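K.L.:
No sequence on hand, only this structure:
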């Protein structure tokens, strides 16, 4: 399964650690991380996934694959700016939202429009987003929502 990990490019140390833990859990459970490919939550999630032997895909807002963070295995350049947010969630089977601002909120919206289950870790309180306390709980939620 592919799990889109969405969240802010500029984050607190706590959000960065949550994202790294989430990436590790995703990889340990045999899933691939999909993200926006840049810094903050995206980089931390990819770093965590790589540390656990997982695969990562970065859907970039720019037209240069070289802009991806160092932990992205498969960079996909789009040149679409924030328009790529729809592609980030469409390329996952589910999403885990961590922290974030307006861009993350748009990704949550696209997730819900495209019928992707969404788990939230310290993110926007939106109907349809399952608030979770831990990365493991978030991944277990999206796994059960996809399988169920």
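P.N.:
Structure's in. What do you need? Since the model is a prediction, treat every value here as computed from it, not as a measurement.
K.L.:
From now on I want contacts and neighbour counts done on CA atoms only, so please keep to that.
P.N.:
Noted.
K.L.:
what does the longest helix along the chain rub up against?
P.N.:
Secondary structure of the chain per DSSP state H: the longest helix is helix 13-28. Under the criterion CA atoms under 8 Å, 6 or more residues apart in numbering, residues 3, 5, 32-33, 40-42, 44-55, 98-99, 135-136, 139 lie in contact with helix 13-28.
K.L.:
Straight-line length of stretch 28-44, end to end?
P.N.:
With CA to CA, to the nearest Å as the measure, the ends of stretch 28-44 fall 15 Å from one another.
K.L.:
structure B:
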């Protein structure tokens, strides 16, 4: 299945390691990562997925597919800027939210609009987000939510 992974565009080493582990777990289980296609969380999760021969889709805010990080298989240029945040959760069956700021919050909001299950790992504590402790638990939770 396609799983949207959202989080900060600028992150520290610990958050990068966590995002990469989420990507590895998704790739290992044969899921496709959908993300915003740029740096930070997006690059780390794609790097992890690719390390496990996973597939990645980057929904870019810019008009240039070449702006995608090096680990994106399918770059989708939108030219929409932050408005593309609506498209990231729309294109996954579920969402894994990692640490982030306003953009991540907007994507969480759109996940609710589109009735996508949201699993949180070190992210905002909000109603409707199932909090988990590990990358493995995050993928377990989205798999369980989608199979219900």
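P.N.:
Here it is on my side, so go on. Since the structure is predicted, the reported quantities are computational estimates derived from the model, not experimental observations.
K.L.:
Give me the TM-score for this pair.
P.N.:
TM-score for the superposed chains, counting by TM-score structural alignment, normalised by the length of structure 1: 0.99, backed by 148 aligned residues with a CA RMSD of 0.5 Å.
K.L.:
quick revisit: among the contacts of helix 13-28 of structure 1, name the ones in strands.
P.N.:
In this view, the contacts of helix 13-28 of structure 1 that belong to strands under DSSP state E are 3, 5, 32, 33, 98.
K.L.:
And what about the nearest residue to the second one once chain neighbours are set aside, helix, strand or coil?
P.N.:
Distance criterion CA to CA, 6 or more residues apart in numbering; nearest residue to residue 5 of structure 1, sequence neighbours excluded, is residue 96 at 4.9 Å. Reduced to three states with DSSP: H, G, I helix; E, B strand; the rest coil, the structure at residue 96 of structure 1 is strand.
K.L.:
I'd like to know how many residues surround residue 96 of structure 1.
P.N.:
When counting by other CA atoms under 10 Å, one arrives at 29 neighbours for residue 96 of structure 1.
K.L.:
Show me what it aligns to in structure 2.
P.N.:
Applying TM-score structural alignment, one finds that residue 96 of structure 1 aligns to residue 96 in structure 2.
K.L.:
got the contact list for that match?
P.N.:
Counting by CA under 8 Å, 6+ apart, the residues that residue 96 of structure 2 touches are 3, 4, 5, 6, 118, 119, 120, 121, 138, 139, 142.
K.L.:
could those go into TSV alongside distance to residue 85 of structure 2 and neighbour count?
P.N.:
Formatted as TSV, those follow (distance: CA to CA, whole Å; neighbours: other CA atoms under 10 Å):
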residue	distance to residue 85 of structure 2	neighbour count
3	15	26
4	11	28
5	11	29
6	9	29
118	15	26
119	17	26
120	17	27
121	19	24
138	21	24
139	21	23
142	20	21
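K.L.:
between those, which is nearest residue 107 of structure 2?
P.N.:
Nearest to residue 107 of structure 2 among the contacts of residue 96 of structure 2: residue 6, at 7.2 Å, using CA to CA.
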